[in-house]
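>>> heads up, no residue letters with this:
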């Protein structure tokens, strides 16, 4: 089975003498693998791809085609992992202003305390019933 799940984009170059070069940029955004030609690989992503294509074009190759194979890997989120005790029904954003929401296990306000969702922008809040 031919598995290309790790490939983000492929460039296929051909030479008048019949030789071919395939350049693959992997979904990690860094790894570059070359099949044919000089067989050089790289780890600088698109920069390597651009340099390799320029090298082979200068050597008489022609760009036959290029195409997307898979979407790139998503960037890791900068948001912290939720608290282990945090309820699963977290609102996606504040219903009032659209800002991010945080969980507070012990929020106190106007004589009441307990777990709550709080907006980081307008400070909207909602008590959580358990």
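Good, I have the coordinates. These numbers come from a predicted model, not from an experiment.
>>> alpha carbons only for contacts and neighbour counts from here, please
Noted.
>>> Tally up the residues packed near the residue nearest to residue 119 when sequence neighbours are not counted, please.
Nearest-residue entry for residue 119: residue 101, 4.6 Å, with adjacent residues in sequence omitted and distances by Cα to Cα, 6 or more residues apart in numbering. By the other Cα atoms under 10 Å criterion, the neighbourhood of residue 101 contains 20 residues.
>>> What separation do you get for residue 101 and residue 35?
For residue 101, the distance to residue 35 under the criterion Cα to Cα, to the nearest Å works out to 48 Å.
>>> what do you get for residue 23?
From residue 23 over to residue 35 the distance is 7 Å, taken as Cα to Cα.
>>> higher neighbour count, the two?
Neighbour comparison, residue 23 and residue 35: the larger count goes to residue 23, with 24 against 14 (by other Cα under 10 Å).
>>> Structure two is appended below for comparative analysis:
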């Protein structure tokens, strides 16, 4: 007898901005160096919102967004930045040394880093 499964779409469970932000925070923490996972997470968050409005805000077609953010998509970094920006997020580079220090209980930044540098969560970055 075959195992019966039910389709799952995380976007259906992201009802509020706080849900979307928490989801993206968790995905970006878990993704490591997997760009496909990050794009997938961004696509799920985009579907949880109004994809048509997001298309207008990015200047891309709705179909183009669905394709770019699908599991078969391979969006340019520019497209990823446009989508994140239209959703109210931005990307920031974070020193791996700063991350290791925080895990040890210390918050440090590279000596030559600008004032205020360091990792921010997606929620904190959105507030800026």
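Thanks, I have it. Owing to the predicted nature of the structure, the values given are computational and were not obtained by experimental measurement.
>>> Please state their TM-score.
The TM-score (TM-score structural alignment, normalised by the length of the second structure) is 0.22; 51 aligned residues with a Cα RMSD of 4.4 Å.
>>> if we can go back for a sec, I'd guessed the residue nearest to residue 119 of the first structure sits against residue 126; true?
No. Residue 101 of the first structure is not in contact with residue 126 according to Cα atoms under 8 Å; the separation is 10.3 Å.
>>> what do the two both touch?
Residues touching both residue 101 of the first structure and residue 126 (Cα atoms under 8 Å, 6 or more residues apart in numbering) are 117-118.
>>> buried ones in the helix or strand hosting residue 101 of the second structure?
Taking DSSP states H and E as the criterion, residue 101 of the second structure maps to helix 96-103. Neighbour counts over helix 96-103 of the second structure (16 or more other Cα atoms under 10 Å) mark 98-99 as buried.
>>> same deal with stretch 41-51 of the second structure?
For stretch 41-51 of the second structure, using 16+ other Cα under 10 Å, the buried residues are 41-49, 51.
>>> Between which two of those is the distance greatest?
The most widely separated members of the buried residues of stretch 41-51 of the second structure are 41 and 51, with 14.3 Å between them, by Cα to Cα.
>>> From residue 23 of the first structure, how far out is residue 55 of the first structure?
According to Cα to Cα, residue 55 of the first structure and residue 23 of the first structure sit 12 Å apart.
>>> do the same with residue 46 of the first structure
Using Cα to Cα, which is the criterion applied here, residue 46 of the first structure is 11 Å from residue 23 of the first structure.
>>> Same check on residue 116 of the first structure?
52 Å.
>>> can you check residue 13 of the first structure too?
Taking Cα to Cα as the measure, residue 13 of the first structure falls 8 Å from residue 23 of the first structure.
>>> Could you do residue 62 of the first structure as well?
With the distance defined as Cα to Cα, residue 62 of the first structure ends up 13 Å from residue 23 of the first structure.
>>> Residue 57 of the first structure looks like it's in a helix, true?
Yes. Residue assignment for residue 57 of the first structure, taken from DSSP: H, G, I helix; E, B strand; the rest coil, places it within a helix.
>>> No more questions from me, cheers.
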